[in-house]
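S.K.: for reference, the sequence and a predicted model appear below.
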Amino acid sequence: MELGNIGTAMVTPFSPDGTINYENTGKLLEHLIANGTDSIIVSGTTGESPTLTVTEKRELLDFVVKVVNKRVPVIAGTGTNNTAESIELTKAAELSGADGIMLVTPYYNKPDQKGMYAHFSAIAKETFLPILLYNIPSRSIVNLLPETVIALSEIANIKAIKEASGSLEQMAAIIEGTDDDFQVYSGDDSMTLPLLAIGGRGIVSVSAHVVGNEMQKMIKAFQNGQTKEAAKLHRALLPVFSALFSSPNPIPVKYALERLGIPIGGVRLPLIAMDASQSELIDLALENFSKTQSVAE
């Protein structure tokens, strides 16, 4: 599974009536492909997957695969806390022509490490698609430990992990314990450069919706040995990352996209729009970042 430097966890555009807006989804896809996105993840947390029906997930993936037309890989978020449903969604992803699937750690059920291994391995046996594991303890409560990831990496089609534990120590243990072709991606934008420094591959990003080109510049500077330049860009980007997570994801990034003239619409309940003070934080962060980059150029 090759996601490139940046996989973007795509937001789902909605119309005023709350339905998926496919016209704006097409516009968003073109924006992402033109602005630093190497691969697209559909129906992840940022895509408000908890509020998408199974039918909506299937139809959205069909549309994205068709519009992208192999220009970049498309990864389908098919993981749930129900193994049988995850397999059903994964089969649908195969039919859609997805290039891979992302499987989040089962939430709410609170399985132990053996349960998570059984869950992921059961899904892996039912598909030929490459698998990106997704560990996010802050949302799922459970933490997929390095030893479990290492064991899962021995399954042929489990190829990578999106690590959002926030622990560099945990990420390092996974990198150290897996084969070189197993890829570790950060699930936190602010951890992109630190993860690269310990041998990680890249980022599955939210902020790339807005600053994808600048994030690519940072990553490529690091890859080219320009570590001071990469660090400088990292420091400049941190306030943007922070602002885009100042309210529950994806509320801020949807606001930021609308601010940039990219029609996205609102969020579905139980998420609600930001108030004026929250939006001012994002305005300020983006304006300050724009100024710093203008000075740098």
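M.R.: Great, that's in hand.
S.K.: switch to C-alpha atoms for all contacts and neighbour counts from now on
M.R.: OK.
S.K.: look up how far Ala256 lies from the residue lying closest to Pro106 once chain neighbours are set aside.
M.R.: Leaving out its chain neighbours, the residue that sits closest to Pro106 by C-alpha to C-alpha, 6 or more residues apart in numbering is Asn81, at 4.1 Å. Distance, Asn81 to Ala256, by C-alpha to C-alpha, to the nearest Å: 31 Å.
S.K.: neighbour count: those two, which is higher?
M.R.: Ala256 (22 against 18; other C-alpha atoms under 10 Å).
S.K.: from His209, how far off is that one?
M.R.: 9 Å.
S.K.: can you check His119 too?
M.R.: From His119 across to His209, the span is 31 Å (C-alpha to C-alpha).
S.K.: looking only at neighbour counts, state which of the two leads.
M.R.: His209 (24 against 21).
S.K.: just the element for the more buried one, please.
M.R.: helix 208-223 (DSSP states H and E).
S.K.: which residues touch the next helix-or-strand element following that helix?
M.R.: Of the helices and strands lying after helix 208-223 in sequence (DSSP H and E), the nearest is helix 227-243. If you take C-alpha atoms under 8 Å, 6 or more residues apart in numbering as the criterion, helix 227-243 is touched by 189-190, 193, 207, 214-215, 217-222, 252, 281-282, 285-286, 289, 292.
S.K.: got it, and stretch 201-210?
M.R.: 4-10, 32, 35-37, 46, 162, 183-189, 192, 195-196, 215, 219, 240-241, 244, 253, 256-257.
S.K.: against that first model, consider the following:
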Amino acid sequence: MADLSGINLAMQTTFNADGSINFSAYEELIEQYLADGVHGLVLGAGTGQHPYLTEQECNKLYEIGIKRINGRCNVICQTSALNVDEVIRRSKHAEANGADALMVLPPYFEGPTDDDGLFSFYEELDSAIKVDVVGYNIPQSTGIAVSVPLLLRLAELPSFNYIKDSGGDMTTHQQYLQTSVKVLNGADTIAPFAFMGGAVGAIQGTANYMPKEAVKLYNLIKEKKLEEALELWKLMLPSVLLLWTGNYLPMVLKAAHLRGYGTGNLRKPLRAISAQEELALKEAIAPLLK
């Protein structure tokens, strides 16, 4: 089983102004994040605008990214898709290229929502690959909540060793922590409390614009320097709250660009933030460490 502890940055995809992928900027950004000490990178993450990337584009991102990273941190590839055969095809490709783990959403659009149907989906994936699968609980986006009884069943599958919990419900989060599945927090607003409660790490979108702070927060809590950690959290929280209650993805990319990470460009149908949103964003990120 791969050790996915720590901050796994849900990496943005670097686009040119016309919406094409800038692979040179992508490799440069990987080097920046590695220099900032992240423990892992999630390629093709939701923050990387995965729904708007083709399968071929994702495969190329994984090939280039894994080669560039070259074992210097963990690599998690999102291989989610609506068609099961496509999920397996994407997953096998990422595995063959050296991914340490695969992040896979449940079949999120008019697919099965019952526990038996969801279990069958992950069971079929498990039979096709050998690397770890990171399940994904994000009911606010998929309409599907991974129940605790389902997670207990999924834990029996050899590959299903992690779950990313982006639900933000601390009760469910703590129930997950009672199982044998290792929990990665995905709800940035509860990050320090998830780490204190036993989450082994995070898959974090806001780390795109504050990678050093995210890593430092995790390390301080791991070192049990809780007072210092919560002082740092006070500086991080304004922007996290703004993004999680507002125009999340475009704001993440804008904040990252303002702090020197990435191109700041979006792919349609996403749209740039307004002047008013940008002003609020600049105020929210102002307290962050330089």
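M.R.: Nice, I can see it. Model, not experiment: these values are computed from the prediction.
S.K.: thinking again about what came up before, ok, average deviation of the helix holding His209 of structure 1 from structure 2?
M.R.: Here helix 208-223 of structure 1, set against structure 2 after superposition, deviates by a mean of 1.8 Å using mean C-alpha distance after the TM-score superposition for structure 1.
S.K.: show me what counts as buried in that helix.
M.R.: Buried positions in helix 208-223 of structure 1, judged by neighbour count with 16 or more other C-alpha atoms under 10 Å: 208-222.
S.K.: of those residues, which is the nearest to Val42 of structure 1?
M.R.: Using C-alpha to C-alpha, His209 comes nearest to Val42 of structure 1 of the buried residues of helix 208-223 of structure 1, at 13.3 Å.
S.K.: SS state for Pro248 of structure 1?
M.R.: coil (DSSP: H, G, I helix; E, B strand; the rest coil).
S.K.: contacting residues around it?
M.R.: Applying C-alpha under 8 Å, 6+ apart, the residues contacting Pro248 of structure 1 are Leu271.
S.K.: now swap in the one 10 residues further on and tell me
M.R.: Under the criterion of C-alpha under 8 Å, 6+ apart, the neighbours of Glu258 of structure 1 are 264-265.
S.K.: I figured Ala256 of structure 1 hits Leu281, correct?
M.R.: No - assessed by C-alpha atoms under 8 Å, Ala256 of structure 1 is found out of contact with Leu281, at 10.7 Å.
S.K.: aligned partner of Gly260 of structure 2 in structure 1?
M.R.: Superposed on structure 1 with TM-score structural alignment, Gly260 of structure 2 falls opposite Gly261.
S.K.: same check on Ala145 of structure 2?
M.R.: Per TM-score structural alignment, Ala145 of structure 2 is aligned with Asn143.
S.K.: nearest residue to its match other than its sequence neighbours?
M.R.: That would be Pro137: by C-alpha to C-alpha, 6+ apart, it lies 5.0 Å from Asn143 of structure 1.
S.K.: and the gap between the one you found and Ser165 of structure 1?
M.R.: Computed as C-alpha to C-alpha, the Pro137 of structure 1 to Ser165 of structure 1 distance reads 6 Å.
S.K.: list the residues that contact both of those two?
M.R.: In contact with both Pro137 of structure 1 and Ser165: Asn143, using C-alpha under 8 Å, 6+ apart.
S.K.: which ones are touching the closest residue to Thr47 of structure 2 other than its chain neighbours?
M.R.: Nearest residue to Thr47 of structure 2, sequence neighbours excluded (C-alpha to C-alpha, 6+ apart): Gln12, at 5.4 Å. Contacts for Gln12 of structure 2 (C-alpha under 8 Å, 6+ apart) come out as 43-45, 47-49, 208, 253, 262.
S.K.: how many other residues sit next to Gly77 of structure 1?
M.R.: There are 29 residues near Gly77 of structure 1, going by other C-alpha under 10 Å.
S.K.: and what of Lys130 of structure 2?
M.R.: 16.
S.K.: what do you get for the one 4 residues further on?
M.R.: Other residues near Val134 of structure 2 come to 26 when the count uses other C-alpha under 10 Å.
S.K.: go on, Lys60 of structure 2?
M.R.: 14.
S.K.: with Leu271 of structure 1 instead?
M.R.: Neighbour tally, Leu271 of structure 1, other C-alpha under 10 Å: 15.
S.K.: next one: Lys125 of structure 1
M.R.: Neighbours of Lys125 of structure 1 (other C-alpha under 10 Å): 13.
S.K.: what's the match for Ala122 of structure 1 in structure 2?
M.R.: Checking TM-score structural alignment: Ala122 of structure 1 goes with Glu124.
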